[in-house]
Structures are given as structure tokens and as C-alpha cells.
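In: my questions concern the predicted model and sequence given below.
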Amino acid sequence: MKMSDFFIASKLNIDSSRNASLVDPIQYANTTEPELYVLLDEGLSPKQITALSSFIHRRLEVTVPLTILSVLPFFPTSKDLAKDVVNFYSKNAIDLSEYIKPNSKIITMGRSIYSITHSDVLNAKSFYDIVFNKQYFYAPKLKSYIFPIDAFKIWFNRDSFEKYFALTQLKNAYEFKLELKRIAKPILKYVEDPNAFLSLHSLLKHEVSLDLETTGLDYFKNKIGCITLSFNGKISYYLDWNKIDIEILNNFLKDRFLIGANLKFDVKFLIHNGVNKESIKIGFDTLQGSHILNEMSSNSLEANAWLYTNYGGYDKGLHDYIKRYPSAKKNYMKIPFDIRFPYATMDAISSYQVYKKQQEQMDWIDKQFPMNNDWSLNRYYKEIVIPNLNTFVDIEMRGIHINKEKLDSVSNEIKNLIQKAKDNIYKEFNTTEKKLDIASGKELGIFLEHNLRWPCIERTKVKENFYLANENCLKKWKNKGYVGADLILKYRELTTLYNTFLGNEKENSGMYQHIKNDGKIYPNYGVMITNSHRNKCSRPNFQNQPQHGTYAKLIKSIYDVPNKDYVFGVVDFKGLQLR
């Protein structure tokens, strides 16, 4: 069947160079009133389309009123899919609303989901958990429900989890009971007098979702532009930061149950700008909430808005602007107000709604899967995760003192050792730095094979197929008695230490780039955010300290204590882990 049998053909704005590969978006249709749509992310042959449609009918044990659509009006090439795939699908996808009626059920295969979300925050893996999480999300523009699965070539005719998941999703979508949604339009308000507003709302300590827009990510050098607040997930208020009296804000925040997404970021900005740290505590963070509920999905607010609210994609206007003006990504306050205002206020509404849904989900899990002790998911989140989150706000803002003189001294010492290590390598290999860049894995691999005739341990899989010279290969050469391998390993150990923990002050590299004007570093922790619920650390990664070896003590000597009343201590908690 052709598109003209059911629809009026839309005008496709496609580069004329693609005319030879233009395709009818409707690849299969057996009805004018489909109960199920399947979206393809790349071209399938007529034989594959027939096999797919037959598979769906057979597995569901019924001839499903079905339409299979290609989201692209042409077959993408490997070059098309080489980079910035999300933008490619977002830019070139057909207008799905011309082909899909509202209140429909849609299976997205592979990357076709990008034609709906215009983002990579969701994919099939986000929905793999079929026990604790739902397997669909609502797309407000299409007013329809989306059930993602993997790309055709990943699961079709294979015995794999991906195939099992695809079958589960087909059944979920087909059996899903559609209900017409009446989605309330969010009320977004600009507050002319923030202090009067905050004073009025200080009388009742309602829970509130809070979000900031700032001029950057560093609370030491960047500024707050606005605060947005929502008390019910329906109405959001935009408060200009420059109009706010800090004491009034302190009174508003005191004893308040605060809700947000990555709220630690906002809290640190507020404390640095005068808010009393005793007045502000995180009550619920949707980032940590989504992590304990579904580790396979993104925990960003953008992803959670799709998963838990009816407003997924509300930030598209902002992302479109940033695509045109990339520098705005570093400073949201440079984004025009008519774009920034709805985005910022919707952040607060989405955070509140996500919080409510995540709390409902935790309650449901605790009821459906009770534990045989006093613990529950709610208790773990409220008594372990949230207190840790608040503790790390304090830890991060205290910072760590750096002994600048010691850093300079150790940096120069290691730099000299690196030069000696290089000299020893060139002497051993009877060559010079002009002829061999030992920092280049490719040059080193070629040199070891063709100049030194070392035996092959492993080759690269790229076209040139030269020797691999990674740590594993070097250790094997060392064990075979090749002295140069040990010299290269020593050189790499030193350069790693130098680049990671020391660096160059003039180049603002290594540790120097993280030192603030007060002489301290302020590592950022992802609290209980790994799959094992350990912490992550970045800018710099203070958790990754050398523990053993010749240089461990030397590297640690660059860290200092505030005064003589303090000492550094090291505690190893490995023994507490179940192994």
C-alpha cells in the first residue's frame, strides 16, 4: 500500500542530492485505523519489512491493525550516522504528526526515538527493567505513548535478551489501554517583588521544588541569575536573583523540605552567595531518586521529564537556541528571556512532578516487595542517601588545602624524572626525540616492530595494523627481558602522575587548574551514584590517590591541613565490603 491510500502526501524538505534514495515513509500498512505504529530508524528491504510485519502478527497471535513508518524519508548512509546522530534524526525526520493520529501506541526501533525526543537521554536500555519501572513514556507533541525497543538488526532472528525485550514491548504496547489525557497547561509566573513573595510564603513551610539558572558551573566565579520555585508542580514562579534580600530568603528556606534535580549544585551556589548553610537542607533529589529506581536510565531532569511527567521535551526551545549559539551553553543567562523563562520555570514544575512520581514508585516497590527486616527502599533513600547528600555539601564546600610550595617542588621533581626517563629510552633505543615520539602509541608500535624487531604481542585493529604498545604488551615484553619495555612503563607512570596530580602552573594544567584563590581545591562528588552506590569524584578526582609505590607519599605531600590542630588520616573501608 502507498502513502496516498491513507494520507495526503506532505512536502518533504529534502536535499535534492538525496532524491535517488527517497522512500515512502509508510513502509507497511494493513489498515486506515492502526492500533500500533512501528517506527524504523534505518532502511529495511521489502523482504525484511514483510518478515517484521509477519513476526509481529505471529507473536501477538492476531492480525494487528499495523503501520510501519520510516522516520527518515531517505535511507541514511554510514556517513550520515558517523557523528551527531541525534541532530541528524532531529533535523531530517518526517513530521510524525502527519502520519500518526493522536492517542496512539508507538514502537520506536533503535534511533528512531530521537525523532521524538530530539535528544539521546532515552534509549531502549532505559526501559530494560521490566520489574520495577514502566516500559513506556508519553510524547506530548504526538499525544501518544512510546514503547522503545532496540534496532532491527540487533534483535531480529537472534536468541538474545534484546529479542525477549522487543517481544515484551510488543505485547505491552498492544495490550496497553489507551486513555485520553487532559493535560493541564502549566502556569508560569514572573514575580515582580520577590521579597514580598518570599515573606508571604515563609509563613507556611510547604515543600517546594527549587532550581537556579546561573552564568556557569563554578560557584566561585559564576553568578546566580534567577531562582524558580514550585509548591505544587502546577504553578512555577520566576524570581530575579538581583532583587532578593538574602535574610528574607534565609527565612523562607529555613526548615523547608527542598526538592530538586542535582540540588547539591544549587545549594552550594546559594550558600556561597550568603544563604545560611544551617537554613538549607536537601529533602528529595530526583537525580539520586532515579538512580536507585533505574540504574539503566539517565538520571537527568531532561530524561525524568519524559519518564515521569507529561511535559517531556519542554526544553527543546532552549536546546535549539544552544545549537545555533553554542557559547550560550556556558552561560544560560545569555539566553534570551523569552526562551530562558519558560525553560527555567518548567524545571521547577518538572522537578516537583518527578519527585511525586518517584515517591509513589518507591512506596509501590516497598509494598510489592517487602523485605524481611526493618529496611525498605524508602528508608534507605531517606536515612542513607539524603543525609549523605547533605553531608557532602559541607565536605565539598570546606575544600582541601594545597601546599603550593610543595606542589611546585614535587611538580619540578617529577618533571625532571620524566626527562631522565625519556633520555634513558632514547639511549636504549639508539634514537632521538626527533625520530621517535614515545608519547605516540602509533609511532612507538611501528618503531618496536620495524626498528627493534621485537616480537608481536598484539596488533591494533585499525587499517595500519601496527603493534599495540599498551601496558599489557609492555609488561609481557618486560617479562621476556626487553629492558626498554620497563623504561617505557616507568616513563608512562611518571607522566600519568604528573598530568593527573601535579601539572604546570603556566599551562594551568593538572592540579593547578583546580586551585581557587584561597589556595584550596574543591572536588565535586557524585554521591552514591555508581552502580554499586559508591561515590564518584571529579574536578579533581580526589578519590583516585596513589596508595602504593615509590611516589605515593611524595604526591600526597602536596595536600595540607588548615592548621596544626589537624592531621591527615587515611581509612580503608575495603574490609567492610561483602566480597
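Out: Received it, and whenever you're ready, just let me know what you need. Residues are numbered from 1 along each chain as shown.

In: can we go C-alpha only for contacts and neighbour counts from here?
Out: Fine.

In: mind checking the longest helix of the protein?
Out: Longest among the helix segments of the chain by residue count, using DSSP state H, is helix 337-368.

In: can you name the residues that contact Ala305?
Out: Tyr311, Gly312, Gly313, Ser350, Ser351, Val354 (Cα atoms under 8 Å, 6 or more residues apart in numbering).

In: distance between the one helix or strand it maps to and the chain's centre?
Out: Using DSSP states H and E, Ala305 sits in helix 301-308. Averaging C-alpha positions (Cα atoms, centre = their mean, to the nearest Å) puts helix 301-308 12 Å from its chain's average.

In: C-terminal to it, what's the next element?
Out: Per DSSP H and E, the helix or strand that comes after helix 301-308 is helix 316-324.

In: please name every helix or strand in contact with that next one.
Out: The elements that helix 316-324 packs onto, with contact taken as 3 or more Cα pairs under 8 Å, 6 or more residues apart in numbering; DSSP states H and E, are helix 337-368.

In: elements contacting the following helix or strand past the helix it packs on?
Out: Later in the chain than helix 337-368, the nearest helix or strand by DSSP H and E is helix 377-380. When contacts are defined as 3+ Cα pairs under 8 Å, 6+ apart, helix 377-380 sits against helix 337-368.

In: got another, please set it beside the one above:
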Amino acid sequence: MSKTVTVIDTFGFFFRSFYALPQYLKNRDGFPTGLLTGFINFISTLQKQHDSDYLIFAIDSVGPTFRNEIDSNYKAHRKAPPEELTMQLPIAIEWIDKMGYKTLGKVGYEADDMIATIVHFAKEKNYNVRVVSHDKDLFQLIDDGKVVLVDPIKKKVMDEEGCLDKYGITPKQFIDYQAILGDSADNIPGVKGIGKIGAQKLLAEYGSLDNIYANIENIKPPGLQKKLIESKYAAYMSKKLVTLKHDVLENFDFEEYKMDVEHPFLNIYDELVKYEQNGILRTLHAKNMVSHETHQEAVKKIEKEIQNSKKLDFKTILLTNAKELDRILSFIDKDTIIAFDTETTGLDYENDSLVGFSFSFNNTESYYVPVAHFYLGVPEQISRDDAAKAIRKIFDSKVVGHNIKFDLHFVSRFLNDDSLSIFADSMILAWLVNPENALSLDKLADKLLNHKMISYKDTVKKGETFAAVELEDACRYAAEDAIVTLKLYRLLLKELELQNAAHLIQEALEVEFPFIKTLLKMEKEGIEVNSSFLEQFLVEVKDTLNRLTKDIYKLAGREFNINSTQQLGVILFEELELPTGKKTKTGYSTNEQVLNSLKDEHKIISYLLEYREVYKLSSTYIEPLLKLSHEDKKSRIHTSFVQTGTATGRLSSKNPNLQNIPTRTELGTKIREAFVAGKSKKLIGIDYSQIELRLLAHFSQDKVLIDAFNHDRDIHMQTAIALFGEEEASEKRNIAKTVNFGLLYGMGQKKLSDTLGITTKEAKEIIEKYFNSFPTVRAYFRSIVDFSKEFGYIETILKRRRYFDYENASQMLKAAYERESVNSVFQGSVSDIIKLSMNKIHKTIVDEDLKAKMLLQIHDELIFEVDEAEAEVLGERFKEIMESITELKIPLKASLNIGDNWSELK
């Protein structure tokens, strides 16, 4: 599902809120609060909807804009806003920052231009955009399926149809409509004497302003023609004034505006009390009520907890004396909860090294121990031996870290000891509280503790490492990390209790935290790559690219930069004159969807598609893998697994990403050939068979599905028989397979019709027939949706949660929630089961010192490297663990393959 960006026309929204709510709203000091109340209500609604990935507050800049250079009269006579409004504005703007959100503005431009620029970048990424505004100037941005306007007061969504109903023209005509009509409020002249009806009629007949003037001699009556001729200059100047700039910024990083839905109001709690925002205060208190306590007791308790969570008065203490370090550590024992963090020369645990470490075990002090700082005049530091002794002492206690897997890589290498135990990870706790949280330490501190952390870039000079940071500066930065981790750990445990999800604390202790060690071991092991094979493959790929390049040049009639979308657009749509949509400022779109739609138009298209596939695999996989293999002494690739990278719980991997190598292409298969077993070793691949469908049978208790799996029947054939009958079942098994898996992941009739190349009517009939054949499945899907609507979340097989809120959601959003709620149950449960299997296999390997290494997890498959002589025995043993890891109403099945390289495991 595409990500969603919500952009707020900030001042427009504030003005609208001010006039929408009663002007008599004031606090006990007589300060007006209507605007503030509207703003808080709006943010509260956003929090409930959970329907945005990014939230941006677009603001106007102070002073004149480029439009004043076009016409000095632009907005020249606007009245000053009421004093009650201007009193509240700075407070509301300050709240945006305090709550953890961000504004976006630029000198010389208006908020509308910032919004148009955001829309431009969002479309490039195929994101959906919701523009919160009632400003008609923004109607020009509406693009069905991508950009809509939302009126937060009337709770109305405006799309192309709404624009047509309201103004009688399409969004694409809106600029020309405003150019003709003008706007007296902004001193935009337009065409004098032509109103809304006249503008509508002209655009309905001629389509655009340019076409109106191109046909000026044909326009009747003569009076209308005269008005247009006399106001031509004004019309085109007006068009310049109303046209929004979408290129204000050269680039835009949406990740800086990621929406974290966790408790923004805690950061302005005192001000909510001051301005008597009692509605949201009651909500905060109610949500944090603990069972079996009176309301008043709960309110007092929560108020105290909130205040305590905002207190971060602590001392940072530099420890450079071994005796003092030993004295401080004498206060901890095996039951002490102690936060721990490392500082290193970089992020590469294979090649970078430990510089120092910090720790904290109370709310008032945090310590930094420098070990390997290196600069002119550096004072004496703790010796390597004393540091090692201290770290071992710390890890004999209950160690908590934030993304502690990173720290473990460095300290385990520093100590040459893989047996260190950990107690908890605050990043994983934050993920369990809400799997769509922003999880970095600084963002969580900002959100939950109202504390701005010292930034790395302000501590470490560009081009240097942490080793060059002076000890006092290093202490302030590093010790802060430790105590913030400790505070977050305690606060997040409370958050889980307040969500009535205390069972997830136990899930974390039994599954998620042990899984850190499982992944740590896998990352350290890495997987061997055949460098010579990759080198030869790269030569072949470059030859293929050279051949394709020559073919493309020949078909194009000249040479050009094939990787330049602008140059390619000119070749395809201007020189070869292939059909295309409207040209934009950045050129023609030449994405994969566009090229696929042109397959039958010209022979060059198939060559371009092949070129892109080969080029992407070369640049994304072959060249980076070859580089990484050369950097490792044993030619092993060490990917990093991200435990908290998805809302469903599925693992992701990075540096490099080994989970996205194409599976169904010849080139993807050949890349897998490069991943090999070491000398006298074999690779083992064990892949869960149809695990999602088995979970469907288990959860739904559908008799037909349970019977099919219990008797080991071909489930896709059974479905094909149910849908198409015995005679057609064999030839239509693949259709049945698509339906089986597609419905689990929210595939509707449109997607099914596109996938199978059939009409939507036929797709609808197939889906209906499926649910009629498996009525219990339909009822089960419905039960998931009903549960998510009633309780606001779904649960996986291990009771992990993903949160949804249907309140105030559009019909489109509700449909998306329904699909994702079903999808999340299955994807999340699959990830739970694989984690359980991986943890048990890892423990078995370590406890019994087996000659085996778990290397990779790729979706439903685990890959191992084992001694050749024990491959069959160990493969069967690991397969048995995977099949028996949890008890379902039907058996779990896995397939076992053994080979010399990854491609042989399928």
C-alpha cells in the first residue's frame, strides 16, 4: 500500500479553526482559546486515524513573495486579523514543534507553494497526499487516486468529482478558471466583467485560457469578446499569480517528517492545563487508567507519572580512573537494571572499533568511560584491560540497551566473547508499544520525555570519528544516551501496561530479546560469496548492457543517456512520437508502468525494459556484492537484519538487502549462484510450505481446508475444483493459487483482474464463488475486521499488536484498514512462528556445539551452512524443529533442499 502524506495549510487551518469555534472560549485568565481548542481537536483526530506516514505543516514566509514582483498590488489591502487570533497563533505554532512535528516554509514563497512542492515530490515516490485546507487555490493540485483536499472542519474530502460539482470545471482547468475569475481578496484582477458562470461556460467550450484566446474571433456575444480582449494582459498576469510553484525545493526528505502517533500531547501537558484544554486532558487520563483503581486515583497517578517522565535532571560523569570506575561498579549486582551504550569509530562492526562506553543505573547520574580517544593532548584514559573488566561486570547485571545488537557486535569483539547476555532493548519495547513508532533514541526522547538530545553531528566534526572528540564533550553526548535509554525502558514498560498489553512484556522477554542474540550470530557468520563467479558475471552483464545500448541507439536513431529520464522522454515522445500524457516541468514520465503500456507501440520498449532490469541488478546487487566480498578476508557478506523494520514483524535486511533479489528471473537466479557453501560444507534451505494458508485453516477452522491439509492434498487443486470443477481444475490451478494467496493479502477484484488478465466482472465472480465454497473463511475474515474496528488493533499468534482506528476515516481508508488488518494477522503470525523456530534452532546449535551456522532468513525460508558429512542429518533435524515449533489444528510442513549454492536450494 502506498504511503500517505498529510500536509497542513497551517495558517489557513488556524484561521478556519478560529472562526469555526465560539469566540467566547477563554481560560480562567481571560486568554482566548478557540483557535487552540480547534488545533488540539484536529491533532487528536489525526492521532485516532493512524492514516498518515508523514505529517507536514506548511507555513507562509514573512515579507513579500515572488508574486509581489509580478504585481505590487498582490494582497496589498488585506485587513489585519483579529487580536484574539494573533494572540493564539504563536502559541499554536510553538506547539507544533513541542509536540514533535515540523513546519516547512521558505522566504519569498507562500504555504501553497510549499504544498505544491511537497505534492510534486510525493508523486515522484508514488505517495498519496491529503492536503488539509479549504483554500480554493489548492484545487489545482487535486489528482484522483493521489491528491485530495480535506476540510477538517466539515470533515469533507474533495476530489475531482467534488471539484466538478462545486465549480463546474476540472482541477486541471482550475488555474485558468481563477485567471479569468480573479480574486478580489488577493487583488488578482482576472477578466473584468466575467463571473463564475461565464468562466465555467468558456472553459467548458474551449478547455483552456490559451484556447479561448486562440479562438477569440469566434467568441460571442461581442461584449464577451471585448471583455476578454481588453483584459488579456490581466488574465495572463492573474494566471501567473494563481499558479502554484512546485519547484521551490531541489529535494525533499520525507523521513524528516515521519508521523509518530505516540502521545504528542504529553510534551505540552503543562500548557494544555494552562489553556484549559479539558477535553484532551480527560482523554489522556482515561486512556491511562489502570484497572481496579478509582478514576481520581488513576488521574493523580498518571499526572505524577507524566511529570516524572519529563524530568531528566542528571549529572554526566567522566570516569578516567580505574579505581573510581571500580568503586562505582561496586554498587551494582546481578539484579541491577543498567543501561549500556557504546561509542565507536563507525558503524561497521567488522572493521570499526570501540572508543568508549557509557552506563547508567539510577535517575540522577550517568557515566562515560573513554578507552580509545586519540587526539593531540588527550588525557589518560581507562586501559583496555580495565575496560574489559568493567564491561564484564556490567554484563553480569541486567543490561538494557537501545538497539543493543549494535553494541553487542563491538563489545563481544572487544572481549572476544560471544556469550554476553542481555536483559532488554528499549527500541524493541517502543516497537511493541506501536510497531509504526519512530524508534530512534533522539526521537523517542523528544516525544516521550520532552527532551532534546545532543546531536551526533554537533559532537563529531565532519570527516572525523568519535575518537577525535574531546573527553568532556564525549561524556556529555555518550552519558546522555545511557540515561535516556534507562528512562525510556521504564516508561515503555508502563506504556504497555496502560495499553492493557502487559503480556507483551513477557513476549519480549521470551521471544524478541532472545531473537537479538539469534540475529547477532547470523550477522557475524555472514555468507560466503564466490568473487570470481561475480566478476565473470559482471563481465557478461556489461556485455549485455553494451549490446542493449547499441540496439537502443539504433532503434532511437541516435545516442543519448539511457539512464536519463528526461533524455529518454524526448526520444520516446518527441522524436519517436509515441503516445504520452501531458509533459511536466521535469519532463515526461518514463517509469515502468508507462513503458509497459507502450510495449505494443514500438520495438524499442522491450529493449529498454530489459536494459533497466539488467542495469538495476548490476548496480544494486552484482557490483556492491563484489565490493563487499573483496573487503572481507573470507569473502563473506555480512548483512544487517532489522528486527523492528516492519509493522507486521517480518524481518528486513540492509547493507546489503538480500531479501529483494528477484526470485523469478534468470538474472536473479544467477545472482543466487554466487552465494556458496564453504570448503567441505553444504548449504541447507528449509522453506515453510504454504504457511499462510495453513494458518488460515487453523484460525478459520474451515472444515474443507483442515481436511485438505490433514490429508496432505494439493490445496490449490482443491480450490481449483471448488471454483472451476473437476474438468477445468488442472489447467486453472495457477488461478486458484493466485486467489488463495491474494485474498490473504487484501487482493480485491480490480487487482485480481489485472493479475489474471480478466475482466473485473469475472474477478468478482471468482471471489464470490471462493467465499461461497469456503464460507467459514469469509466469516473469519469478517471477524478480524470486526475485532479491529471494536478494539482498534489486531493480534498475531503471539498476541503482538498492530493498531488501527476507523473513527472519522474515509471509505477508502476504511477499506485499506480492512485489508491491512487481515494481512497483518497472517504476515505477523508467520513472522512469529519463524522467530520461534530460529530461536530454538540457534539455542540447539549453541547448546550442542553443532557444526552448523544459521546464515539467512528470507521471508519463509531459513538458510544454513553445515558440514557436508552432516548435511542430511542436520537438515532433517532443523526441519523437524520448524514443523513442530507450535501446535496448530493442521500440521506445519517445510521443504528441505541441500546444495552448493543458494540457487540450488529451490
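Out: Done, it's in. Keep in mind that this is a model prediction, so the values were computed, not measured.

In: any idea what the TM-score is?
Out: Laid over one another, the chains give 0.69 as their TM-score (TM-score structural alignment, normalised by the length of the first structure), with 464 aligned residues with a Cα RMSD of 4.3 Å.

In: quick one: buried ones out of the contacts of Ala305 of the first structure?
Out: With burial judged by 16 or more other Cα atoms under 10 Å, the buried subset of the contacts of Ala305 of the first structure is Tyr311, Gly312, Gly313, Ser350, Ser351, Val354.

In: which one of the residues you listed is nearest to Ile235 of the first structure?
Out: Distance to Ile235 of the first structure across these (Cα to Cα) is lowest for Ser350, with 10.5 Å.

In: corresponding residue for the closest one in the second structure?
Out: Here Ser350 of the first structure is matched to Val484 in the second structure, going by TM-score structural alignment.

In: tell me which residues touch its match, please.
Out: Leu441, Ala445.

In: against Asn363 of the second structure, how distant is it?
Out: 9 Å (Cα to Cα, to the nearest Å).

In: could you do Pro32 of the second structure as well?
Out: Look at Pro32 of the second structure and Asn363 of the second structure: by Cα to Cα, they are 39 Å apart.

In: those two - which one has more neighbours?
Out: Between Pro32 of the second structure and Asn363, counting by other Cα atoms under 10 Å, Pro32 is the more crowded of the two (21 against 15).

In: mind listing what the more buried one touches?
Out: Contacts of Pro32 of the second structure by Cα under 8 Å, 6+ apart are Gln23, Tyr24, Leu25, Lys26, Glu84, Met87, Gln88.

In: what about 7 Å?
Out: By Cα atoms under 7 Å, 6 or more residues apart in numbering, Pro32 of the second structure lies in contact with Leu25, Lys26, Glu84.

In: a markdown table for the residues you listed, including distance to Asp385 of the second structure?
Out: What follows is these, written out as a markdown table (distance: Cα to Cα, whole Å):
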| residue | distance to Asp385 of the second structure |
| --- | --- |
| Leu25 | 66 |
| Lys26 | 65 |
| Glu84 | 66 |
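
In: give me the buried subset of these.
Out: With neighbours counted by 16+ other Cα under 10 Å, the contacts of Pro32 of the second structure contain no buried members.

In: and which of the residues you listed is nearest Glu692 of the second structure?
Out: Proximity of the contacts of Pro32 of the second structure to Glu692 of the second structure was ranked by Cα to Cα; the top entry is Leu25 with 54.3 Å.

In: roughly how far apart are the closest one and Phe15 of the second structure?
Out: Counting by Cα to Cα, the gap from Leu25 of the second structure to Phe15 of the second structure is 15 Å.

In: please apply the same query to Lys274 of the second structure.
Out: Lys274 of the second structure is 22 Å from Phe15 of the second structure, by Cα to Cα.

In: for Tyr688 of the second structure, same thing?
Out: Tyr688 of the second structure sits 57 Å away from Phe15 of the second structure, going by Cα to Cα.

In: now do Tyr167 of the second structure
Out: According to Cα to Cα, Tyr167 of the second structure and Phe15 of the second structure sit 23 Å apart.
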